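1. Below is the structure, and that's it, no one-letter string:
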């Protein structure tokens, strides 16, 4: 697999987002299935594995740490703090965004233990806690670098302005924002800011949370705990309109000689050498399909036609609901 630069690291052009193995899309696969998928990705040449304290409230980090510890020198390990599970008085875990300095340090220590490693290669601020200046949060994270607990820093779901403020405190190796054909907010400012600053743009949900795989045709089949149920684009009304975009899109994939999922990933790779998609999956077949996208080559003319079919003007529904929208710092398109 070809490589791309992520801060001081040379990583596979397509990484693996590990969240699906423990979190977010209904009942996760068994630990044995997760282990097989992680090892298959490593064997296939993936050298960027992405997890977070939030995913499964530590379970995803524990899985990644246990399975990949024997191969620790063979890949770049990324995790995230500043958004994790906190147990309430009733014993239930709830998601909390907390960028206070002591919390970030505690999150990092917890992640090091869960991941069974002495150092995290790339440590992200999972969400900017807007009650804490970004300079303060990044300043504390930079001390983790000085102490040898972290090698490089990243930010997730931030705007170009916030990236520049953070970068002035400590170099930011990567910004991880949602980026796909149907989520173009990154193109407002962050994509160019990352190129200018030498920062990688790590694209999460590059397959539009399954939409661009052409496998989800009925949103009523989603698990009751699937996070997509709360996303406006997956409401029955909006999703029906979005499905109407797929025939033209699939025709373009056929013309390119690839699957719809591969076209989505190849399109992202064409956006710049600093763009690194991290699709996630629980399926070995889908993993192999995703990784083969790196071999797809698209002409500028075909890229333009793909752009015209699925973009922020043709997609129905907002990316997040009202609450989640307040938790991110990314730019938004004007209506």
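-> Done, it's in. The structure presented is a predicted model; accordingly, all values stated were derived computationally and were not measured.
2. only C-alpha atoms for contact and neighbour calcs from this point on.
-> Noted.
3. Start and end of stretch 226-241, how far apart?
-> The stretch stretch 226-241 measures 21 Å between its terminal residues, going by C-alpha to C-alpha, to the nearest Å.
4. Would you mark the buried spots in it?
-> 228, 229, 231, 232, 233, 234, 235, 239, 240 (16 or more other C-alpha atoms under 10 Å).
5. what does stretch 36-43 give?
-> 37, 38, 41, 42.
6. Also stretch 21-36?
-> By neighbour count with 16+ other C-alpha under 10 Å, stretch 21-36 contains the buried residues 21, 22, 23, 24, 25, 28, 34, 35.
7. can you list the buried residues of stretch 226-241 in a markdown table and add distance to residue 175 and secondary structure?
-> Formatted as a markdown table, those follow (distance: C-alpha to C-alpha, whole Å; DSSP: H, G, I helix; E, B strand; the rest coil):
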| residue | distance to residue 175 | secondary structure |
| --- | --- | --- |
| 228 | 23 | helix |
| 229 | 26 | helix |
| 231 | 22 | coil |
| 232 | 24 | helix |
| 233 | 24 | helix |
| 234 | 26 | helix |
| 235 | 29 | coil |
| 239 | 28 | helix |
| 240 | 32 | helix |
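8. Out of these, which comes closest to residue 113?
-> Nearest to residue 113 among the buried residues of stretch 226-241, counting by C-alpha to C-alpha, is residue 228 at 30.5 Å.
9. Would you enumerate the residues in contact with the residue most central in space within the chain?
-> In the chain, the centroid-proximal residue (C-alpha atoms, centre = their mean) is residue 204; its distance is 2.5 Å. The neighbourhood of residue 204, defined by C-alpha atoms under 8 Å, 6 or more residues apart in numbering, consists of 17, 176, 177, 178, 179, 277, 278, 279.
10. Next one for the comparison:
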């Protein structure tokens, strides 16, 4: 029996659980571990346990593991495809040798090529939600979305979305084909979508909001106490938010959030997830372990009153800098 509430994601007809499962950490990216080493059997068991609890919304991308993450999901869902809602993303160009070029490609011919590759790797004949991972600055968004709309007409994609885009881009895209969702990093530590008015744009246009890294890449789970807590190949070591003075300033904020969680007898992760969901987002925390998928899904039952929401937002008010969320090159790929 499902133990997680469902909600409409946007206004195009897609119904999803309040919380999905981010699968990025189940594979390496460019040789780097994402939040520690992954084990395929454990990752698949986590996907299956998530489904048992009603968490059937899986989020992946062709970027993750250079297509290996999609193939892992294919193994997990084999024989039970229709029980899952699969979201995947394209845009980080992958060449014919399955190597990342680190270019963003939103050209119509590449959209179709990437979709066919994802369908094959996922072992399915349709993708529930297909996102453009990053805006291609050299291709009009109207052209990219036009090609995505063709995939919908062909029945290969049910719904489309964008990731890390501005309000202006959202409006242009939505005029070509209705967007179901926009995905952006969002957490108590990362509220740019509020500051930039993007959340308001989405609400006005009936587009759903999916929050990735709702635990600020693990900073809000209460387990990171020093920069040495990261494994050697962990990509978080490249992120300014986890470096130098930022780290210790953010640790103080995380400890304050932990204190509120203690008063409610829940974990800091559950409190942070409950806040994201209360703000109107569908959260997609990533994990590759059964223990954490159970803990995360339990967070969907946590109710926060107005005072508790305000206490949390007083700890990290809008406009407070917690450090950049990516290295300088990756920050240039975010549409502002």
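-> That came in fine, so what should we check first? The model shown is predicted, which means the values in this text are computed figures rather than measured ones.
11. Out of the buried residues of stretch 36-43 of the first structure, list just those in strands.
-> Residues of the buried residues of stretch 36-43 of the first structure located in strands (DSSP state E): none.
12. did I read that right, residue 130 of the second structure in a helix?
-> No - counting by DSSP: H, G, I helix; E, B strand; the rest coil, residue 130 of the second structure falls outside a helix, being strand.
13. Not including adjacent chain positions, what is the nearest residue to it?
-> residue 160 (4.8 Å; C-alpha to C-alpha, 6 or more residues apart in numbering).
14. could you say which helix or strand contains that neighbour?
-> Here residue 160 of the second structure is covered by strand 157-163, with elements defined by DSSP states H and E.
15. ditto for residue 242 of the first structure
-> Short version, using DSSP H and E: residue 242 of the first structure is in helix 236-243.
16. Identify the residue range in the second structure corresponding to that helix.
-> Residues 244-251 of the second structure are matched to helix 236-243 of the first structure when aligned by TM-score structural alignment.
17. Tell me how far residue 323 of the first structure lies from residue 296 of the first structure.
-> Counting by C-alpha to C-alpha, the gap from residue 323 of the first structure to residue 296 of the first structure is 38 Å.
18. residues in contact with the nearest residue to residue 25 of the first structure once chain neighbours are set aside?
-> Distance criterion C-alpha to C-alpha, 6+ apart; nearest residue to residue 25 of the first structure, sequence neighbours excluded, is residue 226 at 4.3 Å. Counting by C-alpha under 8 Å, 6+ apart, residue 226 of the first structure touches 24, 25, 26.
19. And the helices in the first structure, which stretches?
-> 31-43, 59-68, 101-115, 134-146, 160-169, 190-197, 236-243, 246-256, 260-269, 284-291, 300-309, 322-326 (DSSP state H).
20. Turn the buried residues of stretch 21-36 of the first structure into TSV, including distance to residue 119 of the first structure.
-> What follows is the buried residues of stretch 21-36 of the first structure, written out as TSV (distance: C-alpha to C-alpha, whole Å):
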residue	distance to residue 119 of the first structure
21	22
22	22
23	24
24	26
25	29
28	27
34	23
35	22
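21. for those residues, which one is nearest residue 85 of the first structure?
-> residue 23 (12.2 Å).
22. Pull the contacting residues for the closest one.
-> 55, 56, 60.
23. redo that, cut-off 7 Å
-> 55, 56 (C-alpha atoms under 7 Å, 6 or more residues apart in numbering).
24. residue in the second structure matching it?
-> The equivalent of residue 23 of the first structure in the second structure is residue 28 (alignment by TM-score structural alignment).
25. how far away is that match from residue 275 of the second structure?
-> 29 Å.
26. Repeat that for residue 286 of the second structure.
-> Applying C-alpha to C-alpha to residue 286 of the second structure and residue 275 of the second structure gives a distance of 17 Å.
27. I figured residue 315 of the first structure was touching residue 243, is that so?
-> No - checked against C-alpha atoms under 7 Å, the pair residue 315 of the first structure and residue 243 is beyond contact range at 9.5 Å.
28. more crowded one of those two?
-> Under the criterion of other C-alpha atoms under 10 Å, the comparison of residue 315 of the first structure against residue 243 puts residue 315 first, with 21 against 17.
29. list the contacts for that one?
-> Residues near residue 315 of the first structure by C-alpha under 7 Å, 6+ apart: 182, 242.
30. before we move on, the earlier item: what would the buried residues of stretch 226-241 of the first structure look like in JSON lines with distance to residue 192 of the first structure?
-> Converted to JSON lines, those look like this (distance: C-alpha to C-alpha, whole Å):
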{"residue": "228", "distance to residue 192 of the first structure": "29"}
{"residue": "229", "distance to residue 192 of the first structure": "32"}
{"residue": "231", "distance to residue 192 of the first structure": "27"}
{"residue": "232", "distance to residue 192 of the first structure": "28"}
{"residue": "233", "distance to residue 192 of the first structure": "26"}
{"residue": "234", "distance to residue 192 of the first structure": "29"}
{"residue": "235", "distance to residue 192 of the first structure": "32"}
{"residue": "239", "distance to residue 192 of the first structure": "30"}
{"residue": "240", "distance to residue 192 of the first structure": "33"}
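31. Count the residues that sit near residue 262 of the second structure.
-> Counted with other C-alpha under 10 Å, residue 262 of the second structure comes out at 12.
32. when you align them, which residue in the first structure goes with residue 117 of the second structure?
-> So, by TM-score structural alignment, residue 117 of the second structure is matched to residue 110.
33. make that residue 174 of the second structure, sorry
-> Using TM-score structural alignment, the partner of residue 174 of the second structure in the first structure is residue 167.
34. how about residue 46 of the second structure, what's its match in the first structure?
-> Match for residue 46 of the second structure (TM-score structural alignment): residue 37.
35. Its match: what's its closest spatial neighbour, skipping adjacent residues?
-> Closest to residue 37 of the first structure by C-alpha to C-alpha, 6+ apart is residue 284, at 6.1 Å.
36. and the one you found, what pairs with it in the second structure?
-> Match for residue 284 of the first structure (TM-score structural alignment): residue 290.
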